[in-house]
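Student: just the structure for this:
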Amino acid sequence: MTVSSDHPVEPAVSPPFAFVEGALDRADALRDDPDALAALWPQARVLLLEDDGRALADAAQALYAPTGAALGGGPGSAIFLGLRAGTGWFAQRAATAAPAVVAAAPQRLDLRSAAAQWPAFDATVFAQARALAHWHARHRYCSACGGELDFIRAGWLGHCRRCGSEHYPRTDQAIIAAVSDGTRLLLGRQRDWPPRRWSVIAGFVEPGESLEQTVAREVLEETGVRVRSCRYLASQPWPFPGALMLGFLAQADADVPVVGAELEDARWFDAASVRAGLARDWQAADTTDEGIVLSSPISIARWLIERWLQQLP
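Tutor: Predicted structure coming up:
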């Protein structure tokens, strides 16, 4: 497989998928400055998360992020997310907030629902908070000795009480690729997806592997199709629970797809079928209507499909 050198990496833009636009200034230097964090706290905004990852929302299902002053006390065990226009943003378990504060938020929203209806900034900061909260919940003990972890640096570092090992937030890298034979797009579907739902091919990067090698391996393993070249386009944080999706366009041989263990089916679709799939309501995949239904508008998967269509002659 070759990697295209004729197409430079495209300039940064605000892509039409979730969890990218409006990212906070992470303000890393403040994570080791408890006095600075305490000074930010009264005017800070604080996302409150249930242990299942849902965010507290108001009666209109908008983000509920009270100030630190409304919560009282100081940052304590809250995770410092960063700054926006000088205002600090934190995340905290809803279970640790005063009952009266929690009672003021009657709704609970999962991240997918929030991304579909909240402003881009609100969804992006929720995604960051949820990914970190999930890491805290799943990494309470040291993988080296089994000792308990204390979370320091405003929630960004796990320190083992027993052996002193340091543990950092985990992000799993994965490729996602719109694979074409020149006129058709390769799509697959998983067994547990709603009927008629299809998407582009994705998979996790393995140790000692380049991203380009991952594209070729994953496409071959899942579909039996051989990739000849690929080009990186953009990335998307995908906190379900903690991945980074690295998006590619790829050119492949026109092999007959043969699915492996991970997919139920894989097929080539012409441009007309893909356009029709994009035009259908993405939430209607479990209906009895005919035709394919493609990925959610919040995902880089759908954006890659649209980019493939745009570059057709």
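Student: please count neighbours and contacts with C-alpha atoms only from this point.
Tutor: Will do.
Student: which residues does residue 75 contact?
Tutor: By CA atoms under 8 Å, 6 or more residues apart in numbering, the contact set of residue 75 is 37, 38, 41, 68.
Student: okay, it and residue 226: tell me how far apart.
Tutor: Between residue 75 and residue 226 the computed distance is 52 Å (CA to CA, to the nearest Å).
Student: now swap in residue 62 and tell me
Tutor: 46 Å.
Student: same check, this time on residue 47
Tutor: Applying CA to CA, the value for residue 47 to residue 226 is 45 Å.
Student: in JSON lines: the contacts of residue 75, plus neighbour count, secondary structure and distance to residue 80.
Tutor: Below are those laid out as JSON lines (neighbours: other CA atoms under 10 Å; DSSP: H, G, I helix; E, B strand; the rest coil; distance: CA to CA, whole Å):
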{"residue": "37", "neighbour count": "20", "secondary structure": "helix", "distance to residue 80": "8"}
{"residue": "38", "neighbour count": "15", "secondary structure": "helix", "distance to residue 80": "11"}
{"residue": "41", "neighbour count": "25", "secondary structure": "helix", "distance to residue 80": "10"}
{"residue": "68", "neighbour count": "21", "secondary structure": "helix", "distance to residue 80": "12"}
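Student: distance to residue 178 added to the residues you listed, as TSV?
Tutor: Shown next, in TSV, are these (distance: CA to CA, whole Å):
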residue	distance to residue 178
37	43
38	47
41	44
68	44
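Student: and of those, the nearest to residue 160?
Tutor: residue 37 (23.3 Å; CA to CA).
Student: so what does the longest strand seen in the chain touch, helix or strand wise?
Tutor: For the chain, the longest strand by residue count, based on DSSP state E, is strand 227-238. On a contact count with 3 or more CA pairs under 8 Å, 6 or more residues apart in numbering; DSSP states H and E, strand 227-238 meets strand 2-3, helix 211-223, strand 243-252.
Student: now show me the structure for the sequence below, then we'll compare the two:
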Amino acid sequence: MRPFELGEIPALSRSTVDRQEMLRAAPQRLTARWPDARIVVVDRWGRTPVRRTEVDSGAAPVSTRKAAEFAGEPPAEASFLGEWEGVDHWMLPVDPPAGSGTIELDGGWGVRQQVPVSADEVWLDLRGHGALLDDTSAGLLTTAEALRNWHHRGQFCARCGSAVRRVQFGWASHCTGCDREEYPRTDPAVICLVHDDIGVNGANVLLARQPVWPPKRYSVLAGFVEAGESLEGCVEREIREEVGVEVADARYLGSQPWPFPRSIMLGFAARTVSGATLTPADGEIEEARWFSRADVRAAINGEHDELMLPGNTSIASVMLRSWAAVEQ
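Tutor: Okay, the predicted model is just below:
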């Protein structure tokens, strides 16, 4: 029996687009191809239009726009996302659709969410509905949302406080006061599936819920990597701090960008003693429990009365489905 591995690529790690990093310093090339480029439009809540008839397909493409409809050349607020099938793709912030109606969709964790409908399109956000997109669209929107969040939160220089302007077609900012240049940041965070030491893959998994979550909503544990800390050290510290358990054999599973606003989730698995006593951190963890593989399988199928798992957009969902699919 081998240790379990991720059985699929996390939803927001999917991408087919060539990011074409070198073109960010090639204004003539990008400007010349702008009229034939496609635009991923994103509103202030990170929503983008998807054709309504394709939402239920599980592989819906984002409804991109023609660049020529916006301007004759790239606007200052446009960000270059890369090239796909010979076509340049950009992100452009837009106002949300005016006078639109709404429909109700599952926004993850079983929570129903009202989303705008405009003409034959529905406007979806990445966090709640990223798993509904096709591979190309998931990659485009993940990058677009990461850049949108970075520009929204970084409008002033961290050194002197002056306003910054966008350069390199959205991939850097230049301070108008001290000439400092800055690039999009990513904050590493670990997310760990802890199972017991029965067999290779354990018979039970440790799940917890935060105080702000509704009852029955549980997930694996996660936390940000601190300065000067290794990823494995962060796994051990976070589990100890949040539920009072010592873990061993931490091993890397995979990663997923999580641009809310600028994280990357680094997935791990670790082992602890079967039946270890759980001591939830006061104010941080509302409850922590051991669940069997049968419990998790039932929850995946929507057949468990006391357990609701993360939505499919999160790497936590992939980790739990992958663990539940193997034997101990």
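Student: higher neighbour count, residue 47 and residue 226 of structure 1?
Tutor: For the pair residue 47 of structure 1 and residue 226, the greater number of neighbours falls to residue 47 (27 against 22), based on other CA atoms under 10 Å.
Student: test my guess that the more buried one contacts residue 64.
Tutor: Yes. The pair residue 47 of structure 1 and residue 64 passes the contact test of CA atoms under 8 Å, sitting 6.8 Å apart.
Student: which neighbours do the two share?
Tutor: Residues touching both residue 47 of structure 1 and residue 64 (CA under 8 Å, 6+ apart) are 55, 56.
Student: helices of the stretch 1-150 of structure 2, start to end?
Tutor: Counting by DSSP state H, counting those that start in this stretch, one finds helices in the stretch 1-150 of structure 2 at the ranges 27-33, 126-129, 135-153.
Student: same list (the ones you listed) but as CSV, adding distance to residue 297 of structure 2.
Tutor: CSV is the format used below for these (distance: least, CA to CA, whole Å):
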stretch, distance to residue 297 of structure 2
helix 27-33, 49
helix 126-129, 22
helix 135-153, 26
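Student: closest to residue 291 of structure 2 out of those?
Tutor: Closest approach to residue 291 of structure 2 among the helices of the stretch 1-150 of structure 2 is made by helix 126-129 (25.1 Å; CA to CA).
Student: show me which residues of that closest one are buried.
Tutor: 126, 127, 128, 129 (16 or more other CA atoms under 10 Å).
Student: just give me the match in structure 1 for the first one.
Tutor: Taking TM-score structural alignment as the alignment basis, one finds that residue 126 of structure 2 is matched in structure 1 by residue 111.
Student: is it true that its match touches residue 123?
Tutor: Yes. Counting by CA under 8 Å, residue 111 of structure 1 touches residue 123, with 7.4 Å between them.
Student: where in structure 2 does stretch 239-252 of structure 1 fall?
Tutor: So stretch 239-252 of structure 1 sits over residues 259-272 in structure 2, by TM-score structural alignment.
Student: in that stretch, what's buried?
Tutor: Using 16+ other CA under 10 Å as the test for burial, stretch 259-272 of structure 2 gives 259, 261-272.
Student: check these and tell me the two furthest apart.
Tutor: The distance between the two most remote of those (CA to CA) is 31.8 Å, for 261 and 272.
Student: which residue in structure 2 aligns with residue 210 of structure 1?
Tutor: By TM-score structural alignment, residue 210 of structure 1 lines up with residue 230.
Student: just to revisit the earlier point, now distance to residue 54 of structure 1 too, for the helices and strands packed on strand 227-238 of structure 1, in a markdown table please.
Tutor: Output for those, formatted as a markdown table (distance: least, CA to CA, whole Å):
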| stretch | distance to residue 54 of structure 1 |
| --- | --- |
| strand 2-3 | 40 |
| helix 211-223 | 32 |
| strand 243-252 | 18 |
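Student: looking at the ones you listed, which is nearest to residue 203 of structure 1?
Tutor: Using CA to CA, the nearest of those to residue 203 of structure 1 is helix 211-223, at 5.9 Å.
Student: just checking, residue 122 of structure 2 touches residue 114?
Tutor: No. Using CA under 8 Å, residue 122 of structure 2 is not in contact with residue 114, being 10.4 Å away.
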